Structures are given as structure tokens and as C-alpha cells.
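Asker: sequence unavailable; structure follows:
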């Protein structure tokens, strides 16, 4: 199959059967912009083939991109699954890497102790001051690679090496909604209260998923996020406006642009 860049090398993509109703094309095992560009390129090619219609593409019911792979779900009674796999092999070999034109967001975050319970131990572990951790995180451009785990939950790459640590040894039973969290090279935000095993380093008052919006999820693959600090009073004001549906999200978005 097609080859993907990984650490300067080219590794062959793999076609994997996911049960009897889906195929996964896997390009590698890294969180890497070049590798994700291959996923984007194949997704565009698959969606174009589906839009054109005809077998086997008319049987496709969903296309799901991740950091490093693309899964194509289909109705097995409407097409020859092996034929679809062969067609995916061909597209994977021909697809041109693409970079999604994402929006650039600068979103508010509160790093006060009540909002960031893991910030002090994380700073100590890294040999940094709390201010240094916060400043480094604010300077980072975080690319949204995928939405998963729960609706609106963004998996963002681009965490500086100085802030990269493994997941918590013992996950929490409850993580407050809006929590900004770090694990390895990833940053994420919990849209709702849920269990979680990442380091909680702040909280945003911006709802990342709201059924009153269209689409409900604020962020999408290809978007870039930066954080700016607000104090607890500012957080409370913005949170109240968010709950009332009064936040103007456009104020934090610089529009759509290629990187």
C-alpha cells in the first residue's frame, strides 16, 4: 500500500479488517502532522468517491479519521467487502496528502489552583515553576487531530516536550467539565464531567459541545487552539454567559486559514 512518513522514514500503510462491516487504513503509530496529512488526503478521496456514487462506494455509511488512520464503515449486504478493500488500497496509494483548512482559536483558560489541581505537582515533577508551565502552555499552538472519547472532546497535539508527562497512575472518578488536561504529547478538554486519567492544568468556560449550536461541537479536526489566561472572576463571568447562551464565540476565532 501507500507509504507514510514516520520519523523521517517511510512505512507502508496497512489495510485492516474491522469486523465484517468496516476497513481501517493505518498509516503509522505517531502523532505527527505529516502522517495526519495522509489521513486527511485519503478522507477527501474517499468522500469524493462516495459523492460520485456507484459500487462499492454507495455502501459506505461513515468515514472516521483519527491521528494515524481512516476507518470506512459500510453495509456488507450492499457491496462486496473485498472489492471495497481493494478500492481503498488503490485510493490510499493515489491520495495526495492534504492539510485541513482549520480555524484558529484563542480561548480563555483559568489556571487558578481550584481549576488546576495537578498544576503544582506537575510543575514540581518537571522541575519548573507553575508560572513557567502556564506560560509554556499559553505559547503552544495546539492542533486538533480528532474529536473522540465523548462528543466535542478534542485530542490536540503540539504540547511542548518540556510539558510532556505520562497519564496519571490512578484515573479520577470525576473530572469537572471544561477541564484542560495533559497526557504525553496531547492536550484535551473534557466537555462534561466524566472519569479521566489526564493531568488537570486549567479550565475553560467555553462550552465545547452545545446542542443549541450548529454544529454542536465547537472544534474540528484541523483547528488550532491557543490559551490565554483569565482569573477566577473572569472565568465565573464567562461561564455564566455561556450557560445563558450569551457568549459570542466569534470573538475568539481568527477565521479559517491554511498552515
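Answerer: Now that the structure is in, tell me what you want to look at. No experiment lies behind these values; they were computed from the predicted model shown.

Asker: from now on I want contacts and neighbour counts done on CA atoms only, so please keep to that.
Answerer: Noted.

Asker: what separates residue 191 from residue 151, distance-wise?
Answerer: 8 Å (C-alpha to C-alpha, to the nearest Å).

Asker: second one coming, line it up with the first:
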């Protein structure tokens, strides 16, 4: 990893891939809980982790810690998302993969997803876990409105739209589960590190 300053009280940790991001994100959360790390926010991204509100000397401290192992990570938080696989782009995804529609659904149902980071809209989780060869391109032109609960694929990620919005992901299904509620704690159902299964409705 590479540690870079980001303003007077923040650090950006550059990682080689998503697995290293998740390993460090989990390690930072653990060390914050134990009091070994003073930080107000830990924000993972596709290839970075932002630490905000860090104490002086934190960069030097990070250099002394051994790199955590993604393979050793476990998550007590696992969520099943009841999904109806009726997305209008599902046939195109199956064709891109070179399989039938039922086989494409079977792949999605058996995928072990993990929330890598959140963005785009409140409660929108970018989920890793699909093999690299299953990456699918975004639509050439985004749809002006994607309904809430739509399950989509884009590049190496799977995602679920928490609210209706424009979007260019390839839609493979939908769920009726609520993904974002400002009254809940936390408001987002899917948070970084959560393991997710798409379960046929």
C-alpha cells in the first residue's frame, strides 16, 4: 500500500486491488474499535481507503503494521436479498457470458458478493465477487429512470438501486427489500464488508 496526505487531517491509502482495499478497511475498523487507531471516518473506494480525522503520527504508525490478509477475513454480517430475475438486460448478459438465461441466473444466485464501497446515491453498494471474466459493459446510453430495487451489473460490480434514478447498469432483476432508510441505524442496509447473496424470490 501507499500512504498519501489528503489535507491537514486525512490520509489516502492507495491499494493494488479491491481485495487489499477490503483487507485494510476491515483492519482499520478493527483497530479503531480497539483504540489503536484514532480516526473519525474510514471510507473505502475502488482502489483506495480514505482515513479522515486522523491523529498526528498516524502515517508513520500505519507503516509499522503488517499487511492484513483478505483470505483470512470473516464477516458476521451476511444478508440475503430476495430477487426476482426478470431484468430486461438479463438475456444480453447471458449472451455476453455465452450461457443460457437460466444458467446466468444460476451464476448470480451462487455468487458470493461482498460490499466493496458505497457511492453514486445514498445506500447504493458496489458489490465485488463476480469473476473478472464476467464483467459486462455499461449501457451505451444510460436510462433516464431505473426503478428502486433494480439489480444491475456494470464492469466487475453488482449493485442494487436504492431509489429511482438515472442509470446505465445492465438490469438483471429486482427486489422489494428496502435498502436505505434515514430512520434506521445505519441508514444503508448494505455497508462495506457485508456479504450478500441474491436469493430467488
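Answerer: Looks like it came in fine. Remember, it's a predicted structure, so these values are computed and weren't measured experimentally.

Asker: the stretch 51-200 of the first structure: strands as residue ranges?
Answerer: Ranges of strands in the stretch 51-200 of the first structure, per DSSP state E, counting those that start in this stretch, are 60-65, 69-74, 102-109, 142-147, 154-157, 172-175, 179-183, 186-189, 194-196, 199-203.

Asker: could I get those strands as CSV with mean neighbour count?
Answerer: Output for the strands of the stretch 51-200 of the first structure, formatted as CSV (neighbours: other C-alpha atoms under 10 Å):
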stretch, mean neighbour count
strand 60-65, 17
strand 69-74, 22
strand 102-109, 20
strand 142-147, 24
strand 154-157, 25
strand 172-175, 14
strand 179-183, 24
strand 186-189, 24
strand 194-196, 15
strand 199-203, 26
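
Asker: quick one: closest of these to residue 229 of the first structure.
Answerer: Closest to residue 229 of the first structure of those is strand 102-109 (C-alpha to C-alpha; 5.1 Å).

Asker: list the contacts for residue 170 of the second structure?
Answerer: 89, 90, 93, 136, 138, 139, 152, 153, 154 (C-alpha atoms under 8 Å, 6 or more residues apart in numbering).

Asker: that one pairs with which position in the first structure?
Answerer: With TM-score structural alignment as the criterion, residue 170 of the second structure lines up with residue 199 in the first structure.

Asker: repeat for residue 2 of the second structure
Answerer: So residue 2 of the second structure corresponds to residue 14, using TM-score structural alignment.

Asker: next up, the contacts around the closest residue in space to that match that isn't next to it in sequence.
Answerer: Leaving aside its sequence neighbours, residue 14 of the first structure sits nearest to residue 26 (C-alpha to C-alpha, 6 or more residues apart in numbering; 5.1 Å). The contact partners of residue 26 of the first structure, by C-alpha under 8 Å, 6+ apart, come to 13, 14, 15, 16, 68, 69, 70.

Asker: can you check residue 208 of the first structure too?
Answerer: 152, 153, 178, 191, 216, 217, 218, 219.

Asker: any chance of the residues you listed in TSV, with distance to residue 74 of the first structure and neighbour count too?
Answerer: Shown next, in TSV, are these (distance: C-alpha to C-alpha, whole Å; neighbours: other C-alpha atoms under 10 Å):
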residue	distance to residue 74 of the first structure	neighbour count
152	24	22
153	25	23
178	35	23
191	29	24
216	25	14
217	25	18
218	28	17
219	26	22
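
Asker: what's next to the longest helix along the first structure, contact-wise?
Answerer: Using DSSP state H, we find that the single longest helix of the first structure is helix 33-52. Defining contact as C-alpha under 8 Å, 6+ apart, one finds that helix 33-52 of the first structure is touched by 4-6, 27-28, 57-58, 60, 63, 65-70, 88, 91-92, 95-100, 145.

Asker: now do stretch 215-233 of the first structure
Answerer: 99-112, 137-147, 151-152, 154, 207-210.

Asker: surely residue 20 of the first structure forms part of a helix?
Answerer: No. Counting by DSSP: H, G, I helix; E, B strand; the rest coil, residue 20 of the first structure falls outside a helix, being coil.

Asker: superposed on the second structure, what's the mean shift for whichever strand or helix holds residue 15 of the first structure?
Answerer: Per DSSP states H and E, residue 15 of the first structure falls inside strand 14-17. In this overlay with the second structure, the average offset of strand 14-17 of the first structure from its partner residues is 2.2 Å by mean C-alpha distance after the TM-score superposition for the first structure.

Asker: what's the average distance of whichever helix or strand comes after that strand to the second structure?
Answerer: Note on strand 14-17 of the first structure: by DSSP H and E, the next helix or strand toward the C-terminus is strand 22-26. Strand 22-26 of the first structure, aligned to the second structure and superposed, deviates on average by 1.5 Å (mean C-alpha distance after the TM-score superposition for the first structure).

Asker: what's the burial count for the closest residue to residue 201 of the first structure other than its chain neighbours?
Answerer: Distance criterion C-alpha to C-alpha, 6+ apart; nearest residue to residue 201 of the first structure, sequence neighbours excluded, is residue 116 at 4.3 Å. Using other C-alpha atoms under 10 Å, residue 116 of the first structure has 18 other residues around it.

Asker: for residue 167 of the first structure, see how far away residue 116 of the first structure is.
Answerer: For residue 116 of the first structure relative to residue 167 of the first structure (C-alpha to C-alpha), the value is 15 Å.

Asker: repeat for residue 73 of the first structure
Answerer: Taking C-alpha to C-alpha, one finds residue 73 of the first structure at 31 Å from residue 167 of the first structure.

Asker: about what we covered before: show me which pair in the contacts of residue 208 of the first structure is furthest apart.
Answerer: 178 and 216 (15.3 Å).
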